[in-house]
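Asker: Attaching a predicted model along with its sequence, questions to come.
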Amino acid sequence: MDVLETKLKDVYILEPQVFGDDRGWFMESWSKRKMENAGLFVDFVQDNQSYSAQKGTLRGLHYQLNPMCQAKLLRATRGTIFDVAVDIRKGSPQFGQWVGVELSAENKRQLFIPRGFAHGFITLTDDVEVQYKADNYYAPECDGNICWNDSDIGIAWPIDPVILSAKDQKAPTLKERMATSLNFVYGE
């Protein structure tokens, strides 16, 4: 497994070794030993999967507050997405900055997003499946979101979204969220 740094400290692209022949291919999608050898110590406790039928479906920007912050390891197992992480850790020198990476079933890349980051993705093809591991359980009372097109963050989405959930359509900006949330505290 190759671990590639991104422009945001602590966010990494993971490229697994893929072994193929005329029958197809094989890869390890997760290895605790390889992650720890790369300096990433995460105890994943939950696997999630989503399906998006149409190109242009945008999910995000989502996060969980302490004490239920989540680190995530994401991959597209069908289709292609543009996956985004935004640093929302108070006091971080890269607060409000983002990184985006194309993940696809073909490139088999994965994105590791540590605690303290908001996450979202847009589908670049129809019929997309995304799978991800989380190091903390989902807790509805700690769930939050930020506006996908917050001008202060300035994410350069590669296409305009076609489909947003009602929740994501009403999401506040990062500044609004910070001003109205008394528990806007994130993991390190």
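Answerer: Happy to help now that I have it. Residues are numbered from 1 along each chain as shown.

Asker: CA atoms for contacts and neighbours, from now on please.
Answerer: OK.

Asker: Would you map the strands across the chain?
Answerer: Assigned by DSSP state E, the strands in the chain fall at 2-5, 12-15, 18-21, 24-27, 46-52, 58-64, 72-78, 80-87, 98-104, 110-113, 117-123, 128-134, 143-145.

Asker: can you pull the contacts of the residue nearest the centre of the chain?
Answerer: With distances taken as CA atoms, centre = their mean, H119 lies nearest the centre of the chain, 4.2 Å away. By CA atoms under 8 Å, 6 or more residues apart in numbering, H119 lies in contact with G60, L61, H62, Y63, D83, V84, A85, V86, I113.

Asker: Quick one: those residues as TSV, columns for neighbour count and distance to P161 too.
Answerer: Output for these, formatted as TSV (neighbours: other CA atoms under 10 Å; distance: CA to CA, whole Å):
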residue	neighbour count	distance to P161
G60	26	11
L61	22	13
H62	20	16
Y63	25	20
D83	25	13
V84	23	14
A85	27	17
V86	26	18
I113	24	22
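
Asker: dropping in the other structure now:
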Amino acid sequence: MKFIKQKIKNLFLIKPSPFKDERGIFRRNFCSQLLKKNKLNGIIKQANISENFKKFTLRGFHYQKHPYGEDKTLCCIKGEIYNVTIDLRKNSKTYKQWKGFYLNDKNRNLVHVPKGCANAFLTLKDDTIIHYYCSQKYKPEAEKGIRYNDNEFKIKWPKKPKIISEKDMSHKDYED
């Protein structure tokens, strides 16, 4: 696995090193030792799968308030997404900046999202499946969100979302 640092501190694009032979392809999808080697949290307290039936479904932006902030490592195991991470750490040099990645079942890339950042994705194909590992269990009382089109961030989505939950659309404008 190759960890590619991004401008946002502790945000990494992770490129796997798949092994291919006549049987198919094998790849490591998570390695706590390599995360620790890159000075990242390698603890998993929860793993989630997001199955999305239709393209242009948007999920997010989601994050959890301190002390329940969570690191997430996610990949697209079927289909394709455009994944966006926003840095919400007020003491960060990249506070309020965002970074987007295309993740799909062809490039097999992963994204490691550090705690203190909000994350969202837009599906670009029908029947898209996302798998992600979290360093913290889900705590409903700590859950926070940002609307996908909040003017504070000016996210450039590759397509207009068509399906968004009422909950994700109801987030107020972001405030420091």
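Answerer: Nice, thanks for sending it over. This structure is a prediction, so every number in the text was calculated from the model and none was measured.

Asker: would TSV of the contacts of H119 of structure 1 with distance to D168 of structure 1 be doable?
Answerer: Shown next, in TSV, are the contacts of H119 of structure 1 (distance: CA to CA, whole Å):
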residue	distance to D168 of structure 1
G60	7
L61	8
H62	9
Y63	12
D83	16
V84	15
A85	16
V86	16
I113	20
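
Asker: Map those onto structure 2 and name those still in contact.
Answerer: Compared against structure 2 with both residues aligned by TM-score structural alignment, their matches' CA atoms under 8 Å, the contacts of H119 of structure 1 retain G60, L61, H62, Y63, D83, V84, A85, V86, I113.

Asker: quick one, what contacts the fourth one?
Answerer: The contact partners of Y63 of structure 1, by CA under 8 Å, 6+ apart, come to C69, Q70, G116, F117, A118, H119, D143, G144, N145.

Asker: List only buried entries from the residues you listed.
Answerer: C69, Q70, G116, F117, A118, H119, G144, N145 (16 or more other CA atoms under 10 Å).

Asker: The nearest residue to K159 of structure 2 once chain neighbours are set aside: neighbour count?
Answerer: Nearest non-adjacent residue to K159 of structure 2, counting by CA to CA, 6 or more residues apart in numbering: F56, 7.1 Å away. By the criterion of other CA atoms under 10 Å, F56 of structure 2 has 22 neighbours.

Asker: same deal with L58 of structure 1?
Answerer: Neighbour count for L58 of structure 1, taken as other CA under 10 Å: 26.

Asker: Please name the nearest non-neighbouring residue to it.
Answerer: Going by CA to CA, 6+ apart, L58 of structure 1 has I122 as its nearest residue, at 4.2 Å.

Asker: residue contacts, that neighbour?
Answerer: If a contact means CA under 8 Å, 6+ apart, then I122 of structure 1 has K55, G56, T57, L58, R59, I81, F82, D83, W157, P161 as its contacts.

Asker: If you rank the residues you listed by neighbours, which is first?
Answerer: For the contacts of I122 of structure 1, neighbours were counted using other CA under 10 Å, and I81 has the most, 29 neighbours in all.

Asker: of all the kept ones among the contacts of H119 of structure 1, which comes closest to A166 of structure 1?
Answerer: G60 (11.3 Å; CA to CA).

Asker: Next up, the contacts around the nearest residue to the closest one once chain neighbours are set aside.
Answerer: Distance criterion CA to CA, 6+ apart; nearest residue to G60 of structure 1, sequence neighbours excluded, is G120 at 3.9 Å. Contacts of G120 of structure 1 were listed using CA under 8 Å, 6+ apart, and they are L58, R59, G60, L61, H62, D83, V84, A85, W148.

Asker: Then I146 of structure 1?
Answerer: G60, L61, H62, A118, D168, A171, P172, T173, L174, R177.
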